[in-house]
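> I would like to see how this sequence folds:
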Amino acid sequence: MAVIVKYVVERNGEEKMTFTSKAEADAYDKMLDMADELFTLLETSKLIEDDAQKEELSLYLAQNKDEVLYALGAKRKPTPKKAVKAVPETDEESDDADAA
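Got it, this is the predicted structure:
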């Protein structure tokens, strides 16, 4: 018999998601906390009347927090690593390869 450890994220008595690692469960819980705060912010704006749309938008923004922070200028995008350039073959090297 195997013993399986599961981490369950629960909100208001409702099971939201189950994870096999505590770190993943904590990250998801933190994302839901952000979504709750964003929902509250959207409620104060009165731009969106439908609660379902506010909830969807707040979840989307929380799930894409890094892109939101880049857009707001609060966080810099990571610079792409430079690719190693291939050194072009010289005529001598290609002649040596042909001779072999």
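
> C-alpha from now on. contacts and neighbour counts both.
Fine.

> longest helix anywhere in this structure?
If you go by DSSP state H, the chain has its longest helix at helix 22-45.

> how many neighbouring residues does Glu56 have?
Using other CA atoms under 10 Å, Glu56 has 13 neighbouring residues.

> from the contact counts, what lies against the strand or helix carrying it?
Assessed by DSSP states H and E, Glu56 sits inside helix 51-63. Counting contacts by 3 or more CA pairs under 8 Å, 6 or more residues apart in numbering; DSSP states H and E, helix 51-63 packs against helix 22-45.

> to compare with the earlier structure, here is another sequence to fold:
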Amino acid sequence: MAVITKYVVERSGVEKMTFTSKAEADAYDKMLDTADALQVLLSASNQLTDEAQAEALALYLAQQKEPLLVALGVKKAAKAGKQDSEEQTTAKQDDTSSKGLKAVAAGHAA
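The predicted model follows:
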């Protein structure tokens, strides 16, 4: 018999989702916290009078957190950030490699 650990995300006594990884369960729980906060914000605006619409929109925005942060200008697009990071890594590797070559060349000259 196998033993399986499950992580259950529960809200107000209702099981929302089950995961096999604690990290995934924590991430989902955090996304639901974000959705709750967004729903309060949306409800306060009086633009959405239907509670179900406000809840659905809040959940959607929470699920789309990364693109939302990019759209708000809080964060740069992940693709551009990834390219910058790769370029910096390559530059560091090139710099390290050239230092290593200089040290090897100096060792042979002596």
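
> roughly how far apart are Met17 of the first structure and Ala25 of the first structure?
8 Å (CA to CA, to the nearest Å).

> so between these two, which is more surrounded?
Ala25 (18 against 13).

> how about the aligned partner of the more buried one in the second structure: what's its closest non-neighbour residue?
In the second structure, the residue matched to Ala25 of the first structure (TM-score structural alignment) is Ala25. Among residues not flanking Ala25 of the second structure along the chain, Phe19 sits closest, at 5.7 Å (CA to CA, 6 or more residues apart in numbering).

> from Asp29 of the second structure, how far off is that neighbour?
Plainly put, Phe19 of the second structure is 11 Å away from Asp29 of the second structure if you go by CA to CA.

> comparing the two, which residue is more hemmed in?
Neighbours of Phe19 of the second structure and Asp29, each counted by other CA under 10 Å, are more numerous for Asp29; the result is 18 against 15.

> how about the secondary structure of the closest residue in space to the more buried one that isn't next to it in sequence?
Nearest residue to Asp29 of the second structure in three dimensions, chain neighbours excluded: Val9, at 6.4 Å (CA to CA, 6+ apart). Under DSSP: H, G, I helix; E, B strand; the rest coil, Val9 of the second structure falls in the strand class.
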